[in-house]
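> Quick one: sequence and predicted model below, then my questions.
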Amino acid sequence: MLPRLALTAGEPAGIGPELLVRLAATPLAANFVAIADRDLLQRAAARCSVKLDLIDDDGGQIDTRAPGSMRVRHIPLAVEEIPGRPDPHNARHVLATLTEAAEGCRGRRYAAVVTAPLQKSSINDAGIPFSGHTEFFAAQSHADVVMMLASPELRVALATTHLPLINVSAAITPASLERTLRIVHDELRAKFGFAEPRIAVLGLNPHAGENGHLGREEIDTIIPVLEKLRAQGMRLSGPLPADTAFVPAQRQHYDAVLAMYHDQALPVLKSEAFDRTVNLTLGLPFIRTSVDHGTALDLAGSGKADPSSLIAAAHMALDLVARRAMSSSQGHS
């Protein structure tokens, strides 16, 4: 039977609905279940000149899927979308799709969830505190999580996510850093199959603090945590200066990088493999992957948005589902 992948369309006025339609048009071997407004998807299909066959989801299994077909769990919009112009009236619709995806994954109705980009500001404009998919799914699941972006060549996890730069240093505590490294280590083993993961840890300051001359976070926080976890058997290098950590000679020595803040390492990853990079959330009780880009409101409605990152996210979700199934079968053999 094909794995049931939940798909959320994200911001209705963004490119997400068009990306879902483009993904459905591929021959990828998955039972796609779009958690969205069915009319929104049909309008997106018309803009993309794609023939879309939407089938109401009955929760059942299928062993084949024709390109262009997709199951749908209909969650209606509050107001019809205007491409490029997010409407806060649809904020609760967006959150309802995410809630259904999370609950469905925890209830084993879906094997994984793949998310299209949403517009955080539109949800906040509706008076609902919201800082992103990662934080929302963490709260839904009562889980400590870590954001990771991965391409075929590089994996980057984040010690902090969507924070103003001025708040980053205070957010990196010994407890939070240790918790993050344990999650990354455990998930590299469980999800990616590394028996002894090698993790490169970046410093927070330029030149990793230069022995305290450019900041003391490395001396006071990062180095003590690394020494503690190394003593417990983790293979950790660093803290490394971020400006040299990604050169080819360094990369062969690690399986993943832990960056201290959002923009410290992600520009490297996205400049190399923007169309092949996937956002995934480590630490959840289910598999969640996503695109590595935003809603591209300037492209919405044109039918020209590139679906490569969403297709890569679906491929990674399927790979992780297969690895989980293999691990489970080995554990019961």
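Sure, I can see it.
> okay, CA-based contacts and neighbour counts for the rest of this
Fine.
> Which positions in the longest helix seen in the chain come out as buried?
Counting residues, the longest helix in the chain under DSSP state H turns out to be helix 308-331. Buried residues in helix 308-331, defined by neighbour count with 16 or more other Cα atoms under 10 Å: 308-318, 320-321, 323-324.
> Could you single out the nearest of those to Gly331?
Using Cα to Cα, Arg324 comes nearest to Gly331 of the buried residues of helix 308-331, at 10.4 Å.
> for the nearest residue to that closest one once chain neighbours are set aside, what are its contacts?
Once flanking residues are discounted, Arg324 sits nearest to Lys191: 7.0 Å by Cα to Cα, 6 or more residues apart in numbering. By Cα atoms under 8 Å, 6 or more residues apart in numbering, Lys191 lies in contact with Leu320, Arg323, Arg324.
> With distance to Gln264 as new columns, can those residues be given to me in TSV?
Listed next are these as TSV, based on distance: Cα to Cα, whole Å:
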residue	distance to Gln264
Leu320	27
Arg323	30
Arg324	31
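> Return the member of the residues you listed nearest to His332.
Nearest to His332 among the contacts of Lys191, counting by Cα to Cα, is Arg324 at 12.4 Å.
> Quickly note the distance from that closest one to Gly301.
37 Å (Cα to Cα, to the nearest Å).
> same thing with Glu135?
Glu135 is 28 Å from Gly301, by Cα to Cα.
> and if you look at Ala44?
Distance, Ala44 to Gly301, by Cα to Cα: 7 Å.
> this is the other structure I want to compare:
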Amino acid sequence: MSKSVTIPVHIVITTGEPAGIGPELVAQAFARRASLWYRAAHFTVLGDRQLLIDRAKQAGVDPAIWLMETGAPVVLRDVPLSVWSIAGVLDAANSRYVLSMLDSAIEGALDGTFDAIVTSPIQKSIINDSGVLFTGHTEYLAKRTGTSRVVMMLSGTGNRPMRVALATTHLSLRNVPDALNIDGLVDTLVIIDQDLRARFCIASPRILVTGLNPHAGESGYLGREEIEVIKPAVLRACASGVHARGPYPADTLFHPRYLHDADCVLVMYHDQGLPVLKFATFGECINVTLGLPIVRTSVDHGTALNLAGTGRADCGSLIAAIETAIAMASTAVDGAMIRGTASDSK
């Protein structure tokens, strides 16, 4: 007789841009919810120890949360700052510090030390100012894991989750049409379908696809991308078993009567779908990178430099990102247990 063993998943959390709200949000999230998480997960938090202690104090959180010893449910791995960080004041000298946390998390996830990564917000501009070309977490994760194509998906949490995936990510709007092609869109739809099945336990994901142009091109009068690229991609994806429909006009698609019949909406560019999603779910929305060999979630907001060190930032999105990472990682671990890699036979 085989009996399943409950194995807490191991989540690593990067604390992000040191001048931003990430360090204090992590402290606030653990102060509020950690006792509910410990049975399901253990945590490694990456960041400068003294910075995290100071920011916890500024946020009104007992800094003893970071003083737990090795083997405790929460372990702080000290990553020293390059230069001391002042809340709200960016310094390009700390860009390497930010990337070193991310590198450590990725390496640990790839070698099996961690079951999922949760990333706090970073400041892309200051990393570029330091001389490192950086377009975002999504692209960096793809490069470091050797993944040819990943998909950025934001997901509202709660009783009726709303998911929006992006065909293109951090790209100038004038470059979007040239970045769209049939093969790429088919690959994107397949990744969404596979990860919604494997990571979110949706048996038959339903994906709605927007057009690129106003009114989805108005039968070619406002652009031909829908006719020449998007529709052929949808048809090819459907032929491979993906339940996709479209293209639909983006200005009318985001209505409850359409979204009720969808598990995810694929939009063609960043600001086509994310403003709608964030308006509806901001503070409870998360970012998930699909297509990776590892689990990664993040918050739906930036570094909020004006709030750093004040304790007034809302940690709701980070809590949702952590809880989603636990659920996704647990699904993966449960799958391994079913295959017999983590069972206790009696």
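Here it is on my side, so go on. On a predicted model such as this, the values are computed, not experimentally measured, just so you know.
> Overlay them and tell me the TM-score.
After superposition, the two chains reach a TM-score (TM-score structural alignment, normalised by the length of the first structure) of 0.94; 325 aligned residues with a Cα RMSD of 1.4 Å.
> tell me what the longest helix of the first structure is packed against?
Applying 3 or more Cα pairs under 8 Å, 6 or more residues apart in numbering; DSSP states H and E, one finds that helix 308-331 of the first structure contacts helix 16-24, strand 112-115, strand 278-282, strand 288-290.
> Next, format these as CSV and append distance to Leu269 of the first structure.
Output for these, formatted as CSV (distance: least, Cα to Cα, whole Å):
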stretch, distance to Leu269 of the first structure
helix 16-24, 22
strand 112-115, 20
strand 278-282, 10
strand 288-290, 15
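> So for Ala175 of the first structure, which of those sits nearest?
strand 278-282 (17.4 Å).
> Tell me the helices and strands packed up against that closest one.
Using 3+ Cα pairs under 8 Å, 6+ apart, strand 278-282 of the first structure sits against strand 146-150, helix 174-190, strand 288-290, helix 308-331.
> quick one, which of Ala44 and Gly301 of the first structure is more surrounded?
Neighbour count, other Cα atoms under 10 Å: between Ala44 of the first structure and Gly301, Ala44 has more, with 27 against 21.
> Let me know the secondary structure of the equivalent of Gly209 of the first structure over in the second structure.
Using TM-score structural alignment as the criterion, Gly209 of the first structure maps onto Gly217 of the second structure. For Gly217 of the second structure, the assignment made with DSSP: H, G, I helix; E, B strand; the rest coil gives helix.
> From Ile126 of the second structure, how far off is the closest residue to Gly217 of the second structure other than its chain neighbours?
In space, not counting the residues next to it along the chain, Gly217 of the second structure is nearest to Gly223; the distance is 4.8 Å by Cα to Cα, 6+ apart. Computed as Cα to Cα, the Gly223 of the second structure to Ile126 of the second structure distance reads 37 Å.
> and what of Ile286 of the second structure?
Ile286 of the second structure is 23 Å from Ile126 of the second structure, by Cα to Cα.
> Those two: which is more packed in?
For Ile286 of the second structure versus Ile126, the count of surrounding residues by other Cα under 10 Å is larger for Ile286: 27 against 18.
> contacting residues for the more buried one?
Applying Cα under 8 Å, 6+ apart, the residues near Ile286 of the second structure are Leu154, Ser155, Gly156, Thr157, Thr297, Ser298, Val299, Asp300, Ser317, Leu318, Ala320, Ala321.
> all helices of the second structure, in order?
Using DSSP H, helices in the second structure cover 22-37, 49-58, 95-110, 124-129, 137-145, 176-179, 182-198, 225, 231-239, 250-253, 256-259, 270-281, 316-338.
> Adding distance to Val79 of the second structure, write those out as a markdown table.
Shown next, in a markdown table, are the helices of the second structure (distance: least, Cα to Cα, whole Å):
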| stretch | distance to Val79 of the second structure |
| --- | --- |
| helix 22-37 | 13 |
| helix 49-58 | 7 |
| helix 95-110 | 7 |
| helix 124-129 | 17 |
| helix 137-145 | 19 |
| helix 176-179 | 38 |
| helix 182-198 | 32 |
| helix 225 | 47 |
| helix 231-239 | 44 |
| helix 250-253 | 44 |
| helix 256-259 | 43 |
| helix 270-281 | 32 |
| helix 316-338 | 21 |
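> Compare those and report which one is nearest to Ala304 of the second structure.
helix 22-37 (9.0 Å).
> just the angle between that closest one and helix 316-338, please?
Helix 22-37 of the second structure runs at 50 degrees relative to helix 316-338, counting by axes from the mean of the first three to the mean of the last three Cα atoms, to 10 degrees.
> thinking again about what came up before, tell me which of the contacts of Lys191 of the first structure is nearest to Arg65 of the first structure?
For the contacts of Lys191 of the first structure, with Arg65 of the first structure as the reference and Cα to Cα as the criterion, the closest is Leu320, at 20.1 Å.
> The closest one corresponds to which position in the second structure?
In the second structure, Leu320 of the first structure lands on Met328 (TM-score structural alignment).
> ok now do that match, which residues does it touch?
If you count contacts by Cα under 8 Å, 6+ apart, then Met328 of the second structure has Arg199, Phe200, Val295 around it.
> mind giving me TSV with the residues you listed and columns for distance to Leu46 of the second structure?
Formatted as TSV, these follow (distance: Cα to Cα, whole Å):
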residue	distance to Leu46 of the second structure
Arg199	25
Phe200	27
Val295	17
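> Tell me how many other residues crowd Ala13 of the first structure.
25.
> Skipping its backbone neighbours, what lies nearest it in space?
Ala13 of the first structure's closest residue in space is Pro83 (Cα to Cα, 6+ apart), at 4.3 Å.
> pretty sure the one you found is touching Gly303, no?
No. Between Pro83 of the first structure and Gly303 there is no contact under Cα atoms under 8 Å: 10.6 Å.
> And for the first structure, the residue most distant from the center?
His213 (35.8 Å; Cα atoms, centre = their mean).
> how much space between that residue and Thr281 of the first structure?
With Cα to Cα as the criterion, His213 of the first structure and Thr281 of the first structure are 35 Å apart.
> ditto for His162 of the first structure
Relative to Thr281 of the first structure, and taking Cα to Cα, His162 of the first structure is found at 14 Å.
> give me the stretch of the first structure that stretch 164-176 of the second structure matches.
Going by TM-score structural alignment: stretch 164-176 of the second structure matches residues 156-168.
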